[in-house]
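Enquirer: Let me see the structure of the following:
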Amino acid sequence: MIPFSLLDLAPVPDGSTVSDALANTLDLARHAEALGYRRYWLAEHHSMTGIASAATAVLIGRVAAETRTMRVGAGGIMLPNHAPLQVAEAFGTLATLFPGRIDLGLGRAPGTDMATARALRRYLAGADSFPQDVVELLGYLGDARPGATVRAVPGEGTQVPVWILGSSLFGAQLAAHLGLPYAFASHFAPTDLEAAIRVYRETFRPSVHLAAPHLMIAVNVFAADTDAEARRLRTSMQQAFVNLRTGRPGPLPRPVDDIAAVCDPAALAMADHALAITAVGAPHSVRAGIGAILDRYRPDEVILTGQIHDHAARLRSFTIAAEVLADLDVRPALAAG
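Expert: As a prediction, this is how the structure comes out:
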């Protein structure tokens, strides 16, 4: 059985509140742990009325407190928005409170627009210094350094596992160079997936952090009791993606019976291309969809996501997905030979 995890964007559905969204996240996390999900990751986005996870480290702490054994972490923290020392202190604190359960995924994008990036007091140059910032952060989380004038307390010695997140060859190259695990954002940017996997695995350099490459890919899942209902659930994410890419972000839209009636054909085609790494349908269809994705890319882990308007339907979707994955026999590429 391949390890499977869950990426929760803490969506704020149309007609609900941020308070509702956060309560739904805690409820989903408890269910995910009971269903056997290995990790529960939350992502940093700012100034978006449809996503409630802006204070990512705060929410990670709350989720960790509501669960007992599942790993909880960031998928990810957008490092250009932060000083590495502050991230080390925050995640060092989390790791001290919840030993052995905290992950730190790092992204290079700001996760917002430029006006909001300026409001965060960080600037475009932050992306250019990403590799150096990652190395600095690793140093703060590592063993105590004799004579160091700057130390992360808490943080020092916690060895919080750091992942590089990416949707291009840049992240793959950096993760391989530093000997870190790599998570590819195939749930919304699949174009470079195969090339990134090849680069990461072929150029990986063993490190004190990791002896061999470890790849996780993200897959959208919309599962229901029937194919028709699952396709209907998916229309919320299709609309949200179109709205985001056309400059109209907002709460997660309600599902519709006919997506073509509410989205411009060209915009919908763009969204469907970006969201191509998706399994949708009744249990047998989801099994076939996930199975085909895993057979093709052979990751070491898979992380599932899927923005669904109705919370009960979202719980049901991730339940079906967990049952499917627990029954799939897919070996990672390195074990396949």
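
Enquirer: can we go C-alpha only for contacts and neighbour counts from here?
Expert: Noted.

Enquirer: what about residue 235, distance to residue 71?
Expert: As judged by CA to CA, to the nearest Å, residue 235 and residue 71 stand 30 Å apart.

Enquirer: the more surrounded of those two?
Expert: residue 235 (25 against 21; other CA atoms under 10 Å).

Enquirer: Buried residues of the helix or strand the more buried one falls within, list them for me.
Expert: Residue 235 is located in helix 227-245, with elements delineated by DSSP states H and E. The neighbour-count check on helix 227-245 (16 or more other CA atoms under 10 Å) flags 227, 229-243 as buried.

Enquirer: in what helix or strand does residue 153 lie?
Expert: Using DSSP H and E, residue 153 falls outside every helix and strand.

Enquirer: ok, residue 242 - contacts?
Expert: Contacts for residue 242 (CA atoms under 8 Å, 6 or more residues apart in numbering) come out as 263, 267-268, 270-271.

Enquirer: Stretch 303-316: how far from the chain's middle?
Expert: 14 Å (CA atoms, centre = their mean, to the nearest Å).

Enquirer: Show me the contact partners of that stretch.
Expert: Taking CA under 8 Å, 6+ apart as the rule, stretch 303-316 contacts 4-9, 11, 13-14, 24, 28, 31, 187, 216-224, 233-234, 236-237, 252-255.

Enquirer: Swap in 7 Å and give it another go.
Expert: In this structure, residues lying in contact with stretch 303-316 by CA atoms under 7 Å, 6 or more residues apart in numbering are 4-8, 11, 13, 24, 28, 216-222, 224, 233-234, 236-237, 252-255.

Enquirer: To compare with the earlier structure, here is another sequence to fold:
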Amino acid sequence: MVALSILDIVPVPEGYTPGEALRRSLCLARKAEEWGYRRYWIAEHHNMIGAAGAATGTVVGYIAGGTQTIRVGAGGIMLPNHAPLVVAEQFGTLESLYPGRIDLGLGRAPGTDAITAQALRRDPARAGAFADEVLELQGFLAPSRVGQVVEAVPGAGLSLPLWILGSSDSGARTAATLGLPFAFASHFAPSGLLKALQVYRDEFQPSQQCREPYTLLGVNVVIADTNEEAEWQFTSIQQRFLNIVRGQPKRLPAPADMSSRWSKEEQLRVSEMLKYSFVGTLETVREKLAEFIDHTQPDELIVSATLFDADARLRSYEHLAQI
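Expert: Here you go, the predicted model:
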């Protein structure tokens, strides 16, 4: 049985505020808990008017505080944007408040554009030291040692699972070397998936946290009562990625006829990015997902359904839970 989880960018639809988007996400998380989803992750993005998860740790706390049992975490924290000590303290605090329910996924990308990365005081060289910074973070989360000068309080000695996020075989190799579970961003970067999985599984080194390889794969899923309705709701996701391709980030658009909205080249590029999108009725998606699972053999799927309509979003996840 492949477990199901949710990845949420906290989408801000046109005509809505970030506050409303955050409350919609809490509503979804509560329903996801009822429906049996394993975890609910928030993604770190900056300077994106269509995503309200920039203060990722704060949002994780908001979701965890409004739920009871579902695991909640960052999918992920872009570690080069932050000091490892601060991350250890923030997520150590969350783990102290909600013990046994917090995940910490780590990525190396900026989660934004180059100019905003400068505003974050991000040092580009730190991306090359990603593995070392993960080890530094692990050190702060480990039990305190005699003579240790700097400690994470809270944080030290807590059982806080770390994940490595990636969209290439580079992230896979880091996860394998450190013996950590690996989450691949196949919901928007599908081209490197199969190579990354092979690298991770071939090179995996067991660790105290993870004795065997564990893979979590991102997919887009939209389920509705008819294939036509699902395709219509999916156009919001297509428009979002079209805006990204054009370098024109906007709030999440309402569904629309796509025939005159993009060039053939733009349509091809968006379609390539959204290759692992499963759209249709419950039976249609069930069949397509089964083929994907057979091909990739994941341990878990983390699902994104960035839909404009809150009710359609809830219904899609409710349908998916039946699979």
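
Enquirer: How close are the two chains, by TM-score?
Expert: Comparison of the two superposed chains (TM-score structural alignment, normalised by the length of structure 2) gives a TM-score of 0.99, and 323 aligned residues with a CA RMSD of 0.8 Å.

Enquirer: how big's the offset between the helix holding residue 235 of structure 1 and structure 2?
Expert: Its matched residues in structure 2 lie on average 0.6 Å from helix 227-245 of structure 1 after superposition (mean CA distance after the TM-score superposition for structure 1).

Enquirer: What is the corresponding segment of structure 2 for that helix?
Expert: Counting by TM-score structural alignment, helix 227-245 of structure 1 pairs with residues 227-245 of structure 2.

Enquirer: any idea which helix or strand carries the most centrally placed residue in structure 2?
Expert: Nearest residue to the geometric centre of structure 2 (CA atoms, centre = their mean): residue 75, 3.7 Å. Per DSSP H and E: residue 75 of structure 2 is located in strand 71-78.

Enquirer: Quick one: residues in contact with that strand.
Expert: Outside strand 71-78 of structure 2, the residues within contact range by CA under 7 Å, 6+ apart are 38-44, 56, 60, 64, 101-111, 165.

Enquirer: just the buried members of these?
Expert: For these, buried by 16+ other CA under 10 Å: 38-44, 56, 60, 64, 101-111, 165.

Enquirer: Tell me how far the residue lying closest to residue 203 of structure 2 once chain neighbours are set aside lies from residue 134 of structure 2.
Expert: Spatial nearest neighbour of residue 203 of structure 2, chain neighbours left out: residue 176 (5.6 Å); criterion: CA to CA, 6 or more residues apart in numbering. Distance, residue 176 of structure 2 to residue 134 of structure 2, using CA to CA: 13 Å.

Enquirer: of these two, who's got more company?
Expert: residue 176 (25 against 21).

Enquirer: Let me know the secondary structure of the spatially most distant residue from the centre of structure 1.
Expert: Most distant from the centre of structure 1: residue 147, at 36.6 Å, with distances by CA atoms, centre = their mean. Of the three states, residue 147 of structure 1 takes coil according to DSSP: H, G, I helix; E, B strand; the rest coil.

Enquirer: And the helices in structure 1, which stretches?
Expert: Here structure 1 has its helices, by DSSP state H, at 18-35, 56-66, 84-97, 114-119, 125-128, 130-141, 169-178, 193-203, 227-245, 265-274, 283-297, 311-327, 333-336.

Enquirer: Same list (those helices) but as JSON lines, adding distance to residue 152 of structure 1.
Expert: Below are those laid out as JSON lines (distance: least, CA to CA, whole Å):
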{"stretch": "helix 18-35", "distance to residue 152 of structure 1": "29"}
{"stretch": "helix 56-66", "distance to residue 152 of structure 1": "16"}
{"stretch": "helix 84-97", "distance to residue 152 of structure 1": "5"}
{"stretch": "helix 114-119", "distance to residue 152 of structure 1": "25"}
{"stretch": "helix 125-128", "distance to residue 152 of structure 1": "20"}
{"stretch": "helix 130-141", "distance to residue 152 of structure 1": "6"}
{"stretch": "helix 169-178", "distance to residue 152 of structure 1": "21"}
{"stretch": "helix 193-203", "distance to residue 152 of structure 1": "30"}
{"stretch": "helix 227-245", "distance to residue 152 of structure 1": "37"}
{"stretch": "helix 265-274", "distance to residue 152 of structure 1": "39"}
{"stretch": "helix 283-297", "distance to residue 152 of structure 1": "38"}
{"stretch": "helix 311-327", "distance to residue 152 of structure 1": "37"}
{"stretch": "helix 333-336", "distance to residue 152 of structure 1": "36"}
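
Enquirer: Those: which one's closest to residue 211 of structure 1?
Expert: Closest approach to residue 211 of structure 1 among these is made by helix 169-178 (11.1 Å; CA to CA).

Enquirer: For the closest one, give me the average deviation versus structure 2.
Expert: Using mean CA distance after the TM-score superposition for structure 1, the mean distance for helix 169-178 of structure 1 is 0.4 Å.

Enquirer: which of the residues in that helix are buried?
Expert: So, applying 16+ other CA under 10 Å, buried residues of helix 169-178 of structure 1: 169, 171-176, 178.

Enquirer: Relative to the whole chain's centre, how far out is it?
Expert: 17 Å.

Enquirer: quick one on the thing from earlier: closest to residue 86 of structure 1 among the contacts of residue 242 of structure 1?
Expert: residue 271 (35.4 Å).
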